[in-house]
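Participant: I'd like to go over a predicted model; first the sequence, then the structure.
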Amino acid sequence: MTEARARTRARQLDTADPLGRFRDEFIQSPDVVAYLDGNSLGRPTKKSADRLTGFVTGQWGARLIRGWDESWYELPLTVGDRIGEVALGVAPGQVFIGDSTTVILYKLIRSALDARPGRSEIVVDTDNFPTDRFILQGIAAECGMTLRWVTPEPDAGVTPEQVAAVLGPDTALVVLSHVAYRSGFLADAPAITALAHDAGALVLWDLCHSVGSVPVELDAWGVDLAAGCTYKYLNGGPGSPAFGYVRAEHQDSFRQPIQGWMGTSEPFVMGPEYEPHAGIRRFLSGTPSVVGMLAMQDMLDLIAEAGIAAIRAKSQELTAFATDLVDELLVPRGVAFSSPRDPERRGSHVTIDHPSFAEANARLWARGIIPDFRRPNGLRLGLSPLTTSFAEVELGVEAIAAELR
């Protein structure tokens, strides 16, 4: 389509968008005309600005230390339950808010390995997010484990067939991302989970790029463990704490390795020995970030109001529109489309590659066009369904085309 037709089509899609009204719930940056990086950092909600201000004066300032008895102590579990209800498809008592994604991954991986004694292999893919790979490399060296690597196609991700080929009697754990951070490939989590269980292994899914944008049903899929961040599609703010999921049947038999006071049966007794709390609380370690758990609560309310099915439908429309624009305006200029073509196998971002993108990205940012650069040559167009308009997508892709011209 021509650029004029693309603009007309974007206006039509925005007019018909049933979720378009939610854009008014978010703070808009005055110098940004196309924010295409919602899969790295979500926009703040207006209600979160009020909540954060009110917390300083009304809770921290007014209630002081009494806040722990009144609500803060339970917040990692109450917000965890809310994430589980709205975005993970899980019953209460299985999700906690704790540390960074990195630390939670470490906790859950070590817990899983301890629960599979005598098994010596971990399955992971070569294109998983660096943190996942680095943690697994460190744990493998620490515990004498062997990593069994799966190598996905660059524009796709890990398939059930690839996982089945490396599973065996020595497999203790499979660690994969539900949505690949680079290509946006949406893995077949139910099928892969079932294959791992048939082999006697446990499964840990990294949900950083899917939670809040793609329907997730951890309980129904039989998933053992999951972790994810809250600052992408959950809009918790820079560095907001991550969440962990531990299936109910595993909680009292898994030993978490970072034994802190907040995970004990009676934290304020300050006893001489570590005694883990029953249930999901045992996976907490130190004092949780109360401030870090504030903003995500407002986004979770919006996700609940919109409905994850409608959010997924909008996500697919956005990425389909972006794909059409890339094919029409960028592929003829030498750009490679590096994400799955099938929208059912795609999360809420697409990646495009061109040798000039490293330099072009800085110029785009200066113009208020904000995609996400991934080395060596990739631009990710991260389309957050409740905040991204079709007009932003059109403006962004048109600006990339202008850079190539």
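Facilitator: Sure thing, it's come through.
Participant: okay, CA-based contacts and neighbour counts for the rest of this
Facilitator: Will do.
Participant: quick one, helices of the stretch 51-200 of the chain?
Facilitator: For the stretch 51-200 of the chain, the helices defined by DSSP state H, counting those that start in this stretch occupy 61-63, 66-70, 75-83, 101-114, 130-143, 160-166, 189-198.
Participant: okay if I get those helices as JSON lines plus distance to Leu204 and mean neighbour count?
Facilitator: JSON lines is the format used below for these (distance: least, CA to CA, whole Å; neighbours: other CA atoms under 10 Å):
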{"stretch": "helix 61-63", "distance to Leu204": "39", "mean neighbour count": "13"}
{"stretch": "helix 66-70", "distance to Leu204": "32", "mean neighbour count": "12"}
{"stretch": "helix 75-83", "distance to Leu204": "17", "mean neighbour count": "22"}
{"stretch": "helix 101-114", "distance to Leu204": "8", "mean neighbour count": "22"}
{"stretch": "helix 130-143", "distance to Leu204": "11", "mean neighbour count": "15"}
{"stretch": "helix 160-166", "distance to Leu204": "13", "mean neighbour count": "15"}
{"stretch": "helix 189-198", "distance to Leu204": "9", "mean neighbour count": "19"}
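Participant: Turn those helices into JSON lines, columns for distance to Ser338.
Facilitator: Compiled in JSON lines, these are given as follows (distance: least, CA to CA, whole Å):
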{"stretch": "helix 61-63", "distance to Ser338": "50"}
{"stretch": "helix 66-70", "distance to Ser338": "48"}
{"stretch": "helix 75-83", "distance to Ser338": "31"}
{"stretch": "helix 101-114", "distance to Ser338": "26"}
{"stretch": "helix 130-143", "distance to Ser338": "19"}
{"stretch": "helix 160-166", "distance to Ser338": "20"}
{"stretch": "helix 189-198", "distance to Ser338": "21"}
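Participant: Compare those and give me the one nearest Ser253.
Facilitator: helix 101-114 (9.3 Å; CA to CA).
Participant: how much space is there between the residue lying closest to Gln256 once chain neighbours are set aside and Gly20?
Facilitator: Residue nearest to Gln256 in three dimensions, not counting chain neighbours: Ser111, with 5.2 Å by CA to CA, 6 or more residues apart in numbering. Using CA to CA, to the nearest Å, Ser111 is found at 43 Å from Gly20.
Participant: And here is the other one:
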Amino acid sequence: MTRDEARARDAADPLRGLRDRFALPDGVIYLDGNSLGALPKTTPARLTDVVTEQWGRDLIAGWNAHGWIGAAVRAGGAIAPLIGAQADEVLVADSTSVNLFKLLAAACMARPERGTILSEPENFPTDLYMAQGVAGMLAGRRVKTVAFDDLVAAIDDDVAVVLLTHVHYKSGHKRDIAAITAAAHARGALVLWDLSHSAGAVAVDLNGCDVDLAVGCGYKYLNGGPGAPAFLYVARGLQETLRSPLSGWMGHAAPFDFHDDYAPAPGIARFQCGTPPILGIAALEEGVAQFDGVDLAALFAKGQALCDLYVALVEERCTGFVLASPRDGAHRGSHVSFAHPHAYAICQALIARRVVGDFRAPDVLRMGFAPLYTGFEDVWCAVDTLAAVMRERAWNDPAYRFRAAVT
């Protein structure tokens, strides 16, 4: 595809106007929305209103007057359609790591006769760290990891919960939620899915796949801003039987009655813990609102078309790269990884030329394609810049030899 052909494809794209909802810097090709989503244009005004009018003018009255007290449930309900859930099955709260801890512990306590949390090696580190923390806290529990291809066979009668990421953070490999969930249920185990690289990027149908539990972050494809609060999902049929290990006052049935003893709230609200972060939730609500009225099937198909174009152009124009993601879009999320021995330096050279992707150790150059605001010409220009970086050996700059704190 030539640049003119890419530009023509953008012009014919019925979703092209969605890009205008975002405040993208001029001259920057942003292919890191899988790590931090772009800023919606409506977010600054929303936050200004919450800070200066709601908080500044109404002070504590905002909890009732502006619905702050119900913000966590309301924001969860807005996310629900993006992950194939009901509004009363999703809650915005805490971080992804804390939500993982809550749901892993709850799942283990719901299967007291079983001792294993099953996952795969090289799952996202926080998922494994949280699993290790839960296993260390609950007597008789352990974390077992097996290669993904052997995972279904490893689900035995000692597995309490299977913990997997739907779209792998590094490779972009998309797991089969329906098949793995069914296999776990056949052996009496629960399943907890991490949707951090899925929500807002690929189709997810938690209800249709009979999923038990899920978590996800708010700052990637949901565009909630750095450190945005995360979300959790608990299937309606499990909500009254699972017990959160963090029995904070906002998860109490009557928090403002100030009883000494804990009584869980009905439904999804019992998985709240502390006071909801109102400013963070307000920004997240604006990010999620960018999906309003959007044909999600068309949006996700566009994401895969962008990925396909990137793979084809890199393989056509750049040597020395090895595709580390599935070639078939049916098995891939909305980011693509290529391995290269100098991936970190190449990534820094691209950023210096205003093409922003990211690096994942030890050797992966990763590019994310957020279909709400990424265009086909963006992909063409990114690869054209990459080809120039490789041709000119721009990556061989001494400034790129030492990694920054965030890669």
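Facilitator: Received, thanks. Just so it is clear, the model here is predicted, and its values are computed rather than measured.
Participant: re earlier: surely the residue nearest to Gln256 of the first structure is in contact with Gln259?
Facilitator: No: if you go by CA atoms under 8 Å, Ser111 of the first structure and Gln259 don't touch, sitting 11.8 Å apart.
Participant: Give the aligned equivalent of the residue nearest to Gln256 of the first structure in the second structure.
Facilitator: Alignment note (TM-score structural alignment): Ser111 of the first structure maps to Ala106 of the second structure.
Participant: Same question for Asp50 of the first structure.
Facilitator: Checking TM-score structural alignment: Asp50 of the first structure goes with Ala45.
Participant: list the contacts for its match?
Facilitator: Contacts for Ala45 of the second structure (CA atoms under 8 Å, 6 or more residues apart in numbering) come out as none.
Participant: returning to that earlier point: residues in contact with the match of Ser111 of the first structure?
Facilitator: Leu242, Arg243, Ser244, Pro245.
Participant: ok, now Gly84 of the first structure?
Facilitator: Going by CA under 8 Å, 6+ apart, the list of residues near Gly84 of the first structure reads Val90, Ala91, Pro92, Gln94, Val95.
Participant: for the stretch 251-400 of the second structure, what spans make up the helices?
Facilitator: 278-289, 296-317, 343-352, 376-391.
Participant: export the ones you listed to a markdown table and tack on distance to Val215 of the second structure and mean neighbour count?
Facilitator: Below are these laid out as a markdown table (distance: least, CA to CA, whole Å; neighbours: other CA under 10 Å):
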| stretch | distance to Val215 of the second structure | mean neighbour count |
| --- | --- | --- |
| helix 278-289 | 15 | 22 |
| helix 296-317 | 20 | 18 |
| helix 343-352 | 29 | 22 |
| helix 376-391 | 30 | 20 |
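Participant: Please tell me which one of the contacts of Ala106 of the second structure counts the most neighbours.
Facilitator: Within those, most neighbours by other CA atoms under 10 Å means Ser244, with 23 neighbours.
Participant: distance of Ile104 of the first structure from Ala226 of the first structure?
Facilitator: From Ile104 of the first structure to Ala226 of the first structure the distance is 9 Å (CA to CA).
Participant: what is in contact with these two at once?
Facilitator: Common neighbours of Ile104 of the first structure and Ala226 (CA under 8 Å, 6+ apart) are Gly244.
Participant: Can you check which part of the second structure the longest strand out of those in the first structure sits on?
Facilitator: What stands out as the longest strand in the first structure, according to DSSP state E, is strand 171-177. Counting by TM-score structural alignment, strand 171-177 of the first structure falls onto residues 159-165 of the second structure.
Participant: and for the matching stretch, what are the contacting residues?
Facilitator: For stretch 159-165 of the second structure, contacts defined as CA under 8 Å, 6+ apart pick out 104, 107-108, 111-112, 114-120, 123-124, 127, 155, 175, 184, 188-196.
Participant: If you count neighbours, what's buried in it?
Facilitator: Of all the residues in stretch 159-165 of the second structure, those buried under the rule 16 or more other CA atoms under 10 Å are Val159, Ala160, Val161, Val162, Leu163, Leu164, Thr165.
Participant: Turn these into JSON lines, including distance to Pro276 of the second structure.
Facilitator: Listed next are these as JSON lines, based on distance: CA to CA, whole Å:
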{"residue": "Val159", "distance to Pro276 of the second structure": "33"}
{"residue": "Ala160", "distance to Pro276 of the second structure": "30"}
{"residue": "Val161", "distance to Pro276 of the second structure": "28"}
{"residue": "Val162", "distance to Pro276 of the second structure": "29"}
{"residue": "Leu163", "distance to Pro276 of the second structure": "26"}
{"residue": "Leu164", "distance to Pro276 of the second structure": "27"}
{"residue": "Thr165", "distance to Pro276 of the second structure": "26"}
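Participant: So which of these is the closest to Tyr373 of the second structure?
Facilitator: Thr165 (24.5 Å).
Participant: Would you mind measuring from the closest one to Ala75 of the second structure?
Facilitator: Distance, Thr165 of the second structure to Ala75 of the second structure, using CA to CA: 22 Å.
Participant: Repeat that for Tyr219 of the second structure.
Facilitator: Tyr219 of the second structure is 14 Å from Ala75 of the second structure, by CA to CA.
Participant: Need the overlap of contacts for these two.
Facilitator: Common neighbours of Tyr219 of the second structure and Ala75, counting by CA under 8 Å, 6+ apart, are Leu284.
Participant: On the three-state scheme, the alignment partner in the second structure of Gly38 of the first structure is what?
Facilitator: For Gly38 of the first structure, the aligned position in the second structure is Gly33, judged by TM-score structural alignment. Following DSSP: H, G, I helix; E, B strand; the rest coil, the label given to Gly33 of the second structure is coil.
Participant: For Gly33 of the second structure, grab the count of nearby residues.
Facilitator: 27.
Participant: how about it, what does it touch?
Facilitator: Lys220, Tyr221, Gly368, Phe369, Ala370.
Participant: Roughly how far does the equivalent of the last one over in the first structure sit from Pro30 of the first structure?
Facilitator: When the structures are aligned by TM-score structural alignment, the residue of the first structure matched to Ala370 of the second structure is Ser384. The gap separating Ser384 of the first structure from Pro30 of the first structure is 18 Å, by CA to CA.
Participant: Done for today, thanks.
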